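Chemist: could you look at this predicted model? Sequence included:
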Amino acid sequence: MTTLTDLQGTYTIDPAHSRLGFVARHAMVTKVRGSFTEFEGAARTETGLENAAIELTAQVASIDTRNADRDGHLRTNDFFDAERFPTIEFRSTDVTAADDDTLRVTGDLTLKGVTKPVTIDFEYGGQARDPYGNERIGFDGATTIDRSDFGITFNAALETGGVLVSDKIRLEFEVSAVKNA
């Protein structure tokens, strides 16, 4: 089996086979899931995925929670302010192997013009050659952020206590990447 230290070159995220998503608590009783449908990214390395340079850019306007009214509200200044801040960006600052199957990626996440460090553990799903001759690698990862740290503070108090939208947001990454020729 190919290990994290065996992988070399440039790998480009395949958005048709990947998902960049999030989960937020709504009304303190349920979870709302969403994703960004337009994004791109790559990992570049000469010595295995440890120490790779990883970057990701998502288009805020592509947010999709399966509810057009909610998506429209999320694009406003109450949340992402897509007109002034059209992208969400991530740039790695440190990439290490936490173990044989886990890549620990620390980097700068920029949301709504605010940049903060985050760490994401990615489970290595493996490597395969697809029917078209492309070498693919897969990773799944997640982390939790406080949206207020990024200036996203809109909320409403509930009569029963609590708030409409949780501050803690789970970011989820399901990545299929193709090695560049």
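Modeler: Arrived safely, thanks for sending. Numbering: from 1, shown residues only.

Chemist: every contact and neighbour count from this point should use C-alpha atoms.
Modeler: Will do.

Chemist: and the closest residue to residue 177 other than its chain neighbours, what is it in contact with?
Modeler: In space, residue 177 comes closest to residue 13 once its chain neighbours are excluded; the distance is 4.1 Å by Cα to Cα, 6 or more residues apart in numbering. By Cα atoms under 8 Å, 6 or more residues apart in numbering, the residues touching residue 13 are 40, 41, 42, 175, 176, 177, 178.

Chemist: select only the buried ones of those in ChimeraX?
Modeler: Once 16 or more other Cα atoms under 10 Å is used to decide burial, the buried members of these can be selected in ChimeraX as follows:
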select :41,42,175,176,177,178
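
Chemist: put this next to the previous one:
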Amino acid sequence: SEARLETFNGVAEKVRGAIALDPDDLRNASGSVRVDVRSMKTGIKLRDEHLQSSNWLDAERYPEIVFMLDRIVGAQRLVDKGEVNLRLEGKFSLHGITKPMTVDAKARYDASKNEVVFMTRFKVKLEDYGISIPTLVALKVAREITVRATIVAR
């Protein structure tokens, strides 16, 4: 969060996912990434508790943040030992609300390890997902959160 009075980073410690893709033909790729909301840490325990409370992400009712990959566009195939730019199209679910989402990403492929590393950075507007920022902390929490993700698929 990069707000007027405060900037802080968070890390999700429990992330799981699956992807099905053919490195030589990305047209039928699909998959999902799931983040356990309770595993999100910002470095301050009290802030983490607030983040997971019913006033914010409501981890009790909505325990996961999910991205469901519907397709990959912008690249036909992966390049061994190379990096390609592409777009990941799918659905993003946060706080009980699911919306279509397209994010720009880079993918590095290593055929010898049967490994693809996806790197992306995108923004999420909290109000789009029914999360309102209390006036008391409006200058400390950004209305739009930048998400950076590196996902290793094997």
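Modeler: Sure thing, it's come through. Bear in mind the structure is a predicted one, so any value in this text is a computation, not a measurement.

Chemist: hang on, the earlier thing: may I see the contacts of residue 13 of structure 1 organised as a markdown table, with distance to residue 144 of structure 1 and secondary structure added?
Modeler: A markdown table is the format used below for the contacts of residue 13 of structure 1 (distance: Cα to Cα, whole Å; DSSP: H, G, I helix; E, B strand; the rest coil):
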| residue | distance to residue 144 of structure 1 | secondary structure |
| --- | --- | --- |
| 40 | 21 | strand |
| 41 | 20 | strand |
| 42 | 22 | strand |
| 175 | 18 | strand |
| 176 | 21 | strand |
| 177 | 23 | strand |
| 178 | 27 | strand |
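
Chemist: nearest to residue 63 of structure 1, of the contacts of residue 13 of structure 1?
Modeler: Of all those, residue 63 of structure 1 sits closest to residue 40, with 14.2 Å by Cα to Cα.

Chemist: what residue of structure 2 takes the place of the closest one?
Modeler: For residue 40 of structure 1, the aligned residue in structure 2 is residue 16 (criterion: TM-score structural alignment).

Chemist: turn the contacts of residue 13 of structure 1 into TSV, columns for distance to residue 125 of structure 1.
Modeler: As requested, the contacts of residue 13 of structure 1 are arranged in TSV below (distance: Cα to Cα, whole Å):
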residue	distance to residue 125 of structure 1
40	20
41	18
42	17
175	9
176	9
177	11
178	13
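
Chemist: closest one to residue 51 of structure 1 out of the contacts of residue 13 of structure 1, please.
Modeler: residue 42 (13.5 Å).

Chemist: buried residues, stretch 108-122 of structure 1. List them.
Modeler: Along stretch 108-122 of structure 1, these residues count as buried under the neighbour rule (16+ other Cα under 10 Å): 108, 109, 110, 111, 112, 113, 115, 118, 119, 120, 121, 122.

Chemist: which of those residues fall within strands?
Modeler: 108, 109, 110, 111, 115, 118, 119, 120, 121, 122 (DSSP state E).

Chemist: make JSON lines from these and add distance to residue 87 of structure 1 to it.
Modeler: Formatted as JSON lines, these follow (distance: Cα to Cα, whole Å):
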{"residue": "108", "distance to residue 87 of structure 1": "14"}
{"residue": "109", "distance to residue 87 of structure 1": "11"}
{"residue": "110", "distance to residue 87 of structure 1": "8"}
{"residue": "111", "distance to residue 87 of structure 1": "8"}
{"residue": "115", "distance to residue 87 of structure 1": "12"}
{"residue": "118", "distance to residue 87 of structure 1": "17"}
{"residue": "119", "distance to residue 87 of structure 1": "20"}
{"residue": "120", "distance to residue 87 of structure 1": "19"}
{"residue": "121", "distance to residue 87 of structure 1": "23"}
{"residue": "122", "distance to residue 87 of structure 1": "22"}
